[in-house]
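K.L.:
What shape does this take:
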Amino acid sequence: PYLAHRYPNAEILATPFTMAILESILKDENINLRNPRKIIREDSTQFIKGKSGTYKVEFIHTTHSTIQCVLVALHTQEGTFFYALDFKFDNYPTIGAPPRYNKLRELGRKGIKVLVVDSLYSGTYRRTPSERIARDLLEDAMSSVRDRKAAFIVTTFSSHIARLKSIVEFGKRTRRKIIFLGRSLNKYVNAAIKVGMCPFKNDIVLMKFRKQIDSMLKKIEKDRGRYLIVCTGHQAETGSILDRMVKDETPLKLKEGDNVIFSSSVIPTPVNINSRNKMDSKLMKKGVRIQTDVHVSGHASREDLRDLLKILKPEHVIPAHGSLQQETPMIELAAECGYKFGETSHLSSNGKVLRF
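P.N.:
The predicted structure follows:
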């Protein structure tokens, strides 16, 4: 919604969940977006009019750390351009279907001109584990919290509906009342409810506004063993619920023996790493028991990316979605697969034009 005004005639296409998120942002931030909008389905084909004619665009279902995600194949007279950002190859997802490998193989046989690819973890030498593994890790971590007099907090990515589903499933076993706190959680959970993708909607209490949240935290302070808090703040974002609790800015005062589970990884930027280090240090000084990295990534790792290159066989490879340090390993992987830097593999930057 922050760039679309530059292209007022461009139609916005999105899967139902993504469109619901967009509509929520527009409403919350009072943005008047004039672009036409259209909801598309996973595994659908659209025909879009452009300056050089009509383009065929395919939206291919894939897996990620949120729901209703797609890879994009743009068919042009010059060849097919394939956009593969924010994806993983999860053969055992806990919500939705596995990736459409047959469709990817079909496109690979027909030929791909350019692949723009998620390279965030191209330097991580493994396959990214399935969300089923994260579910098992979470079950083990949550079942270890047995102190009925201690506070119990779990924090994760607000958009990770599959992870939230697992948190609620295992939270119900604790016989605690499950409370979701925070604007971001409210936005994503309500979007999932709107598109019929929130199987836990009747098992939670969802709170958005600060007064409402602080009133609930006042209740929890008096009976901390009765509630399971699911909240924002796993990246130590300033003003998030967990950040405020750590700084003693809420009625619930964290103390020795309380529990915080981070069902997330630290996003690898200097700001996030520094912020989380400070938060973890404060929690430990309070005597809070913390469990970190109860998580698997939503991004492809090196061996997933190798598989994608073998399946699609693109003529050109362009790493994206990372710093130079994160994109360089993708160039190295491409070299292992026969691509030559500067000829068939390319490093680019925002705004740069590449000619093939």
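
K.L.:
all contacts plus neighbour counts: C-alpha atoms, from now on.
P.N.:
OK.

K.L.:
Enumerate every residue touching K113.
P.N.:
E78, G79, T80, F81, F82, P314, E315, H316 (CA atoms under 8 Å, 6 or more residues apart in numbering).

K.L.:
all helices of this protein, in order?
P.N.:
16-28, 101-110, 131-143, 161-173, 183-194, 210-222, 241-246, 270-285, 302-312, 324-336 (DSSP state H).

K.L.:
Throw these into JSON lines and include mean neighbour count and distance to D90, thanks.
P.N.:
Output for the helices of the chain, formatted as JSON lines (neighbours: other CA atoms under 10 Å; distance: least, CA to CA, whole Å):
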{"stretch": "helix 16-28", "mean neighbour count": "17", "distance to D90": "19"}
{"stretch": "helix 101-110", "mean neighbour count": "15", "distance to D90": "11"}
{"stretch": "helix 131-143", "mean neighbour count": "18", "distance to D90": "7"}
{"stretch": "helix 161-173", "mean neighbour count": "20", "distance to D90": "12"}
{"stretch": "helix 183-194", "mean neighbour count": "20", "distance to D90": "20"}
{"stretch": "helix 210-222", "mean neighbour count": "15", "distance to D90": "35"}
{"stretch": "helix 241-246", "mean neighbour count": "21", "distance to D90": "30"}
{"stretch": "helix 270-285", "mean neighbour count": "15", "distance to D90": "26"}
{"stretch": "helix 302-312", "mean neighbour count": "19", "distance to D90": "10"}
{"stretch": "helix 324-336", "mean neighbour count": "19", "distance to D90": "20"}
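
K.L.:
Next, the second sequence, to be compared with the first:
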Amino acid sequence: MQIVPIGGLGEIGKNSTLIRLGRDGLIVDAGLMFPDEELPGIDLVIPDFGFLATEGVVHGIALTHGHEDHIGGLPYLLRTVQAPVFGTPLTLGLARRRVEETQGTPTMKAVPVRPRRPVRIGPFEVEFGHVNHSIPQACAVAVRTAAGTVMWTGDFKFDQTPIDGEPTDFSRLAEIGEAGVRVLLMDSTNVERPGYAPSERVVGAALDQIFARAHGRILVTTFASNVHRLAQVFRTAAQHGRKVALAGRSMVDTVTIASELKALTIPRATLVPLDQIGRLQPRQVAILTSGSQGEPLSALTRMAAGTHRMVTIAPGDTVVFSATPIPGNEAMVGRTINQLYRQGAEVIYGSEVHASGHACQEELKLMLTLVRPTFFVPVHGEYRHLVRNQQLALDVGLPKERTLLAENGHVIEVQGNRIARVGTVEVGNVLVDGLGGVGQVVLRDRKHLAQDGMLIALVTMDRRTGELLGAPDIVSRGFVHMRESGDLLEECKKRVREAMDRCRARGTTEGGAVRSAIRDALGQFLFEKTHRQPMILPLLVEV
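P.N.:
Purely as a prediction, here's the structure:
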């Protein structure tokens, strides 16, 4: 039996794992990761699923829950692997939306499952077990094979007072552990936090206090997929006589899907269209909006900048950030908060209005104690999180030789009384923008342009003789200001003429060779003068 992490190890996001017996495979989750500032113009980062085309037969894809870091890469996986997708109804509903809105994706064959009811997927028997998280119908997944049981905890916490009244299924987890778990792969996100994650109900109490004291409009931003949080906002708004409007496509889509599937109950007459809030008094209005991560094009960011077409922030508004920034997004969130303050709003953020959906140290220890695996592989976290999670396993008595720290692409083999890395596969990142996949060359050019700008040399040349016809034209964008750098640009024109003369003296008239000569001459000159290396684009017109 082999386990191959495709994504999610050494990073936050892109969670996806392959388990295989010989040529038979099963994939658990297919997530994405949002880009940081080092990836200009990139919308999404997904695992490179290309290697799966030669890895035998993938019999199915099991999804633990409906968050983007677990389902967002599914459309791209389905282009490589046409396999049925298994999950709870809400998870499949959110996954189907993602697939349908991604062009060029095959139709998704969805197979709904229920916790405690195993399903057969090829040679694998797969059982979903209910766990608490910040979205309903989240599950751990146990995969039974002839070589033993492998269990993924998925994202989980032990919430004794969940707002949907369904605590984590302790008894079933213990039963699965009692029957024997060969390998446990466990969430590492909150391993650095001691104690227990607070209950979601704590946030409900904080929201109630905010709604009670606010006299103007209230805007609440959170992850659109945090359905439990959305439910609390709707309930609290109704109790305080406020109508709720939705801003942001992801927020509208999630509320629509979750309510249709009975995973979200909206009090009667509470939800109103966004374009109708102008008819209400400010004290009657609450807005659920996307933008908790400060995304540049999100609804809240546009409101803060004064560019949203329906909502303008005004003094007296209260904005609640009911989410914590994903690592790397802190600066964007900070900019949005600053802009909201400039518009006169009161902004509330921090731990009082957010409860993590991920287990802290004591809950992680409890999961290890319930399941009692033979082998343990920490997943879902940066490398320091994986190391800390391994240490927790040692603290509860698991021998170090029965734990393994892995990274994406490692082939983990379980055989007899040993677990070891026996090879690697190519599982890099695929960068996606609005036009599709973006390669490393395009990304390199974007970084180059962002750092040093661009200089264009427009040259007209006699195709037969190589003679320069007229004076060269130099255009700078993002490199130097043209009006203030006349001498430098005149010198650039001189270097272009000299390069053309050298080419003509050698009898070189081929366009590619002339462009290369101009690029080299300008590049060397500009680096000597400015110690910068703008992207140089010679545009050669041959007549």
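
K.L.:
CSV please, covering the helices of the first structure and showing distance to V154 of the first structure.
P.N.:
Formatted as CSV, those follow (distance: least, CA to CA, whole Å):
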stretch, distance to V154 of the first structure
helix 16-28, 23
helix 101-110, 34
helix 131-143, 9
helix 161-173, 8
helix 183-194, 12
helix 210-222, 15
helix 241-246, 10
helix 270-285, 14
helix 302-312, 29
helix 324-336, 29
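
K.L.:
among the ones you listed, which is nearest V294 of the first structure?
P.N.:
helix 131-143 (6.0 Å; CA to CA).

K.L.:
That closest one vs the second structure, mean deviation?
P.N.:
Its aligned residues in the second structure lie a mean 1.8 Å from helix 131-143 of the first structure after superposition (mean CA distance after the TM-score superposition for the first structure).

K.L.:
rewinding a little: take the contacts of K113 of the first structure and keep only those in strands.
P.N.:
G79, T80, F81, F82, H316 (DSSP state E).

K.L.:
count of neighbours near the aligned partner of K313 of the first structure in the second structure?
P.N.:
Here K313 of the first structure is matched to R372 in the second structure, going by TM-score structural alignment. By other CA atoms under 10 Å, the residues close to R372 of the second structure number 23.

K.L.:
which residues does the nearest residue to R372 of the second structure once chain neighbours are set aside contact?
P.N.:
Distance criterion CA to CA, 6 or more residues apart in numbering; nearest residue to R372 of the second structure, sequence neighbours excluded, is G177 at 5.9 Å. Neighbouring residues of G177 of the second structure by CA under 8 Å, 6+ apart: L370, V371, R372, P373.

K.L.:
still on that earlier bit, derive a PyMOL selection command for the buried subset of the ones in strands among the contacts of K113 of the first structure.
P.N.:
Restricted to buried positions by 16 or more other CA atoms under 10 Å, the PyMOL selection for these reads:
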select buried, resi 80+81+82+316
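
K.L.:
And the ones in strands among the contacts of K113 of the first structure, which is closest to R244 of the first structure?
P.N.:
Once CA to CA is applied, the member of those that ends up nearest R244 of the first structure is F82, at 42.3 Å.

K.L.:
Hmm, that closest one is touching L74, no?
P.N.:
Yes. At 6.3 Å, F82 of the first structure counts as touching L74 under the criterion of CA atoms under 8 Å.

K.L.:
what's around the aligned residue in the second structure for P93 of the first structure, how many residues?
P.N.:
Correspondence of P93 of the first structure to the second structure, assessed by TM-score structural alignment: P162. Look at P162 of the second structure: counted by other CA under 10 Å, it has 17 neighbours.

K.L.:
so which of the helices of the first structure comes closest to V70 of the first structure?
P.N.:
Nearest to V70 of the first structure, of all the helices of the first structure, is helix 16-28, at 10.7 Å by CA to CA.

K.L.:
mean per-residue distance, the closest one to the second structure?
P.N.:
Averaged over the aligned pairs, helix 16-28 of the first structure sits 1.6 Å from the second structure after superposition, using mean CA distance after the TM-score superposition for the first structure.

K.L.:
How about the residue nearest to the spatial centre of the first structure, nearest residue that isn't a chain neighbour?
P.N.:
With distances taken as CA atoms, centre = their mean, the residue of the first structure nearest its centroid is S65 (4.2 Å). Leaving aside its chain neighbours, S65 of the first structure sits nearest to G298 (4.4 Å; criterion: CA to CA, 6+ apart).
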